[in-house]
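**Q** How does the following fold in three dimensions:
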Amino acid sequence: MRKYYSRILLILYDILIFAFIQWFMNIVYTGTVRLSFAGLMHQSALMLACIAYSRWAGQLHRQVWRYGGIQCYTRLILMDALGFGIYCSLEKILPIEHVRFDSMLATYGLFSLATLSMRMVYRYAYKCGNQNNLLGKLLRALLRIFAFGRVLTEAEADSGRIKIAIIGAGRVGLSLAEDLLNNSKAQYIPRCFIDIDKDKIGRDVRGIPILSESEATFEKLREHRIQEIVFAVPKMSRTRKLELYEYYQKSGFGIKNYDFPSMEIPGRKRQMREFSVEDLLFRKELQVIAPGTCSYYRNKVILITGGGGSIGSELCRQLAKMRPKKLIIADIYENCAYDVQQGLAFAYKGDLDICVEIVSVTNREGLARVYEEYHPDITIHAAAHKHVPLMEKNVLEAVNNNVFGTLNVLELCEEYGCGRFMLVSTDKAVNPTNVMGATKRVCEMITQAYSTRGRVRCSATRFGNVLGSAGSVIPLFKRQIAAGGPITVTDRRIIRYFMTIPEASQLVLESGAMAKNGELFVLDMGKPVRIWNLAESMIRISGVSGIEIVETGLRPGEKLYEELLCRKEELDRTENSMIFVEREEPLSMEELEKKLTILTEACATGRDEEVKMALHRVVPAYRTPEEVNGLVAADDTFIRSHGEETRDEGTPGDVTGAETSRISAGAIG
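**A** Below is the predicted model of the structure:
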């Protein structure tokens, strides 16, 4: 009952105002034709019914009037106008005593004006009733009258809520403020906006002032009792966001990002969250998926090998939104596969058919049972060993899992009539300098060769390093900063391409949907990032001083830079401006068989060195990291140009390599 107390009270006041105006118009106003008591009751009941209906139709009963703004008052006037039209129509046709039109208009107009004024006075009293002067006392008295008792002023009512300043008074910022103001149980309350639009600065939105960046000094924000700053500008550039973040970090306010996903996920709500390093140091996440792509995967049975991994699990989440007929998660590690299954089951409340199969891609018999049971329409092959230094030590395992595991999956696709095979590849397959990259290059060769012989349409998709994936550099740096340092970087010259896990997953799905047969897809990943600069930027935004960066030397198989294309001049565009196709003649099946025989014989020896030598024979572009890194180190122009590109584009960090490696938050920026 407490929930409806204010609504009932408001209706009571409206009825009292209506009764007074009817008495005034019928008794005092000389222009009114006197009605009998029965006629007055009929007219009053009809008018009240029309008012009640129009206001209910306009959902005015849901409005929290203490936060009312111009749009709320305008809606009240419009709904009352609608009610008046209905009243006039019914009054003429019903068998009741009639009054003149000017009398009806005057009565209805006075009532609408009076109820509107009451709500505006209530809003003003609620907002300004905390003043310690005669006006403040009068307003507090009005509040008590309105509520039949003590009502908290805005300052008192908001005392337990976190006061925030919203950066951005655009659509997203206003949506956030609206949600918070209309939710009496919200933890946050907006007190001001900060914007750069001159047309907005100086104005109010629902009583919340819009300040310019120059006006929003730390002192001014403290006057508004701000506790946290919330960024609500989805299209803000990374450079500008980082600049503002570092500025407001000095104020001591909490800083949050309003997560406003462009692709809605069932079970996921918009939320304010802490800034991540990815938010600040990398370009805005790109949406690769085209509108028509979802229909390609809808109502299909889809098998994802490695479905519990970083990329595989995100592929599952992206595909779930496209409503497949069945989603099969195949993985050797049951814990990760279980987590993905449970997360999707919770998000889709049983509306998604998910199956988990614990099987290794090297286990052909076990994998065959999966194909026999489900007969998938599409196979996305994401299962692979990917850790570069570990695979240098475990060459035989890398070849067995990556190469022959891929071969198993492709052959079973042929055997059981799976129409599509998509290989998840890596930039390390281009001119590889390590075992992992070389094995993935062989996987690409297998995929392209099989596209020429069977019924399965095959494609491979290649991308760079993935932010936040298991074993990636950013989680490592975070742990090292949290532990007080040092941050370890193998070489200050190292350069890498980066993309987010959703981008990588969407690229695989988008390219797979557009593939005809045999394509090797590559994403335009923009400028590379210097890892040393990334480490410096992460230290700076962490606010922790005295963190040291230490060079540890290149790891086995590691090279100073990664490439995305074997021959950049041999490149075709697709209908998606971000996705390209590398033109390359596939191997014949005879050539592929010879290469696989070389690897098979080497693996039979059980010696890693023999297998590595065989990889060099099978992949002509496979060279030692010392050879490639020596060439790059000798080409000083290459190193300097990539470093300058990185800084010009505003990628992580603007501290040059010549500066000291021991830095603090106060020493930079």
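**Q** Could you use CA atoms for every contact and neighbour count after this?
**A** OK.
**Q** What about Lys5, how many residues nearby?
**A** Not quite, residue 5 is Tyr, not Lys. As a burial measure, Tyr5 scores 10 neighbours (other CA atoms under 10 Å).
**Q** Sequence B follows; please return its structure for comparison with A:
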Amino acid sequence: MRKNRAHSYVSGKLLPFSFMSRKSKRYILMLCDFVALTIALWAGYAIRLSEWWPSAYLKETAWFFVVVPVLGVVLFYIFGLYRTVIRYMDLSAFWGGVYGVLISAAFLFFVDIWLQYPLFPRSVPIAFALAALVFVAGNRFLIANLYRWLQQHYVDKDSVIIYGAGAAGVQLATSLLDCREYFPLAFVDDDKSLQGSRVAGIKVFPADSIAKIIEMGGVTDILLAIPSASHAIKKKILDRLEVFPVHVKTLPSVDEIVAGKVDLNQLREVELEDLLGRDSVPPIKELVDISVKGKVIMITGAGGSIGSELCRQVVYAKPKSIVLYELSEFAVYQIEKSLEQLMIQLQIQIPVYALLGNVGDKSRVAEAIQRFGVQTIYHAAAYKHVPIVEQNVLEGINNNVFGTLTVALLARKHNVERFVLVSTDKAVRPTNVMGATKRLAELVLQDLAVESKNTAFSMVRFGNVLGSSGSVVPLFRRQISEGGPLTVTHPDITRFFMTIPEAASLVIQAGSMGQGGDVFVLDMGTPVKISDLAERMIRLSGLELKDEAHPEGDIEIHYTGLRPGEKLYEELLIGEDVVATSHPKIMRAHEEMLTATQLRFVLERLKNAIETGDSREGRDALQESIKGFLPSSCLVDLLSEEVVLH
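**A** Take a look at the predicted model:
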């Protein structure tokens, strides 16, 4: 859908005087003030004497009409009135003008007293002061409104509606007046006390007027300026806006603004958490402190989506030190720099140790735990992309199963207090190797917990996180910017979604509840149909879905078919035995375990499969030991002799 620029009578030109320097504009304003003060002095005489030209007095005081305006302009300059940008001027900035006018009026009084001659009635300075304040303020009011009118009718801009006439909306409108992209045509607000009034010179309308404003004003975008609103409220608003052919953008949340992550004026695309309407529960500080505060924390996979957020949230809880264990040099570099910036903002200092290494490297993991005296381990290192692991079966097993086993055994050996495994909903009745390896990793920890006296092993299971590598949201956004199509594997595929910060916070809190062998399941809310998500993102981008019913639309959705190992629906529970915990978003599941003999047998079998490079045997061993594992595709391991390469 092509955007219309309704207020572009002269496209591509500069505003009048926009080529002038700031100093030149200041001189013009000084001249305007000189004229205004001259007229104000004449008005003081005319009002007091009720004569248009009181010649009897003007002959004696003609020199006042030069001295007083000059004095006033000099005083305005001294009090900083000319340092203020007029279109951003507020009442506090105008006090310099008030002081200048009052001193100029006082000057008239003192001259009259000093000369001991009745040059004018004593009320003339008062009338002059009142008129001067009106004229000087009027100068600036007219200039500001002229600028706004020229911005609307002269410069090529997109007309936009700002949803939210609060403080953030006013700041946004003020900033937009100075940019060359958007013109704030109207405010929309649900507060009835604001509707019909003008805020920052812009009229406030109720939400049911949006369609009329869009049609009459050629509106191309709606900007949400409600950073303090909950995701549930934003979802209701987005549901209302989805039907309009406009692009919806939003300001960042108050937390992000305060944290310094983004500027208030930085607009962005609508986030999926706003579309889902899911609001996180504030963390229980006591639960966070149990595992983190004053302790040495080690995070494996520290540079990944969940691992890096765990690092950041651990910093907020003020640990003794943090050990970053990561295979990727670039990833560990990024998170280390991110933590440095975060600690500068928080004005705290926490030792951070960045270690490169593989979780399967027994000697290096042991040395790290011993050297730094690790007390809590969050094991987030894993291969997690379903199709990739399907094509690399043995590496998936080696990293996800034996890597977890290696770190967990060393944690128990060196009396680490808590070991928390970051698991996945794909471990429940898996249809792929990745899910099966994560389920086996859970079974490994459950077995170790049986004989562990000093280390509390637990695992936290949840679904997809927003913004992780491979997330559909950035993929859809890129595809929309490229003109489509959006690619979805199946019309009926659904997924659970949770924000990365919420997931990381709940992992930490759940880990503090672990007594040994606990499987914690996070409340993921309602699953989302991916095709519905794709359609909403298209519409909220101001575009139309192209399908059989709308062949003239902008972007279509292509269904590519399920990938190897992919399932339509994800689950969080294997059985029905689940109980609540002290946290409303965390549940504890009681699930079946393998016996020590069974587990030892399958691990030996998998180890032999890795040594012999037999990916078929590795997948078969998983299928025979993991209850409910039913592969959804044939073997596609790229190094298997069974697979024919094209």
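**Q** Compute the number of surrounding residues for Leu17 of the first structure.
**A** In this structure residue 17 of the first structure is Ile, not Leu. Neighbours around Ile17 of the first structure, by other CA under 10 Å: 18.
**Q** and Ala382 of the second structure, what does it touch?
**A** Counting by CA atoms under 8 Å, 6 or more residues apart in numbering, Ala382 of the second structure makes contact with Gly301, Asn399, Asn400.
**Q** Same question for Ser291 of the second structure.
**A** Residues in contact with Ser291 of the second structure (CA under 8 Å, 6+ apart) are Thr376, Arg418, Ile508, Gly511, Ser512.
**Q** Save those residues as TSV, and put in secondary structure too.
**A** Formatted as TSV, those follow (DSSP: H, G, I helix; E, B strand; the rest coil):
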residue	secondary structure
Thr376	strand
Arg418	strand
Ile508	helix
Gly511	helix
Ser512	helix
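**Q** Buried residues in stretch 561-574 of the first structure, which are they?
**A** Tyr561, Glu562, Glu563, Leu564, Leu565, Cys566, Leu571 (16 or more other CA atoms under 10 Å).
**Q** Disregarding residues adjacent in the polypeptide, which is nearest to the residue nearest to the spatial centre of the first structure?
**A** The residue lying closest to the centre of the first structure (CA atoms, centre = their mean) is Pro261, at 3.9 Å. Leaving aside its sequence neighbours, Pro261 of the first structure sits nearest to Arg270 (CA to CA, 6 or more residues apart in numbering; 7.1 Å).
**Q** and Tyr353 of the second structure, what does it touch?
**A** Tyr353 of the second structure neighbours (CA under 8 Å, 6+ apart): Ser321, Ile322, Val323, Leu324.
**Q** Out of the contacts of Ser291 of the second structure, grab the one that's most surrounded.
**A** Busiest of those [other CA under 10 Å] is Gly511, holding 30 neighbours.
**Q** gap between it and His379 of the second structure?
**A** Using CA to CA, to the nearest Å, Gly511 of the second structure is found at 11 Å from His379 of the second structure.
**Q** Same check on Ile335 of the second structure?
**A** 16 Å.
**Q** more crowded one of the two?
**A** The neighbour comparison of Ile335 of the second structure against His379 (other CA under 10 Å) goes to His379, with 24 against 21.
**Q** Compute the distance between the residue mapped onto the more buried one from the first structure and Ala604 of the first structure, please.
**A** Residue pairing (TM-score structural alignment): His379 of the second structure is matched to His381 of the first structure. Distance of His381 of the first structure to Ala604 of the first structure, given as CA to CA: 25 Å.
**Q** And Thr362 of the first structure, by the same measure?
**A** 15 Å.
**Q** cool, Val172 of the first structure as well?
**A** Shown here: Val172 of the first structure relative to Ala604 of the first structure, a distance of 61 Å by CA to CA.
**Q** ok, those two, which is more surrounded?
**A** Val172 (19 against 11).
**Q** So for the more buried one, what's the nearest residue that isn't a sequence neighbour?
**A** Spatial nearest neighbour of Val172 of the first structure, excluding adjacent residues (CA to CA, 6+ apart): Ala232 at 5.9 Å.
**Q** Check Asp263 of the second structure too.
**A** Nearest residue to Asp263 of the second structure, sequence neighbours excluded (CA to CA, 6+ apart): Ile257, at 6.2 Å.
**Q** On the secondary structure side, give me the element for the one you found.
**A** Using DSSP states H and E, Ile257 of the second structure maps to helix 254-259.
**Q** how about that helix: buried residues?
**A** Ile257.
**Q** Tell me how many other residues surround Cys634 of the second structure.
**A** Applying other CA under 10 Å, I find that Cys634 of the second structure has 10 neighbouring residues.
**Q** helix, strand or coil for it?
**A** Classified using three-state DSSP, Cys634 of the second structure is coil.
**Q** Can you name the residues that contact it?
**A** Contacts of Cys634 of the second structure (CA under 8 Å, 6+ apart): Pro564.
**Q** the helices in the stretch 1-150 of the first structure, which residues?
**A** Under the criterion DSSP state H, counting those that start in this stretch, helices of the stretch 1-150 of the first structure are mapped to 5-23, 37-57, 70-93, 101-128, 134-147.
**Q** about what we covered before: translate the residue nearest to Val172 of the first structure into the numbering of the second structure.
**A** That one, Ala232 of the first structure, aligns with Ala225 by TM-score structural alignment.
**Q** residues touching its match, list them.
**A** When contacts are counted by CA under 8 Å, 6+ apart, Ala225 of the second structure touches Ile162, Tyr163, Gly164, Ala165, Gly166, Ala168, Gly169, Leu172, Thr250, Leu251.
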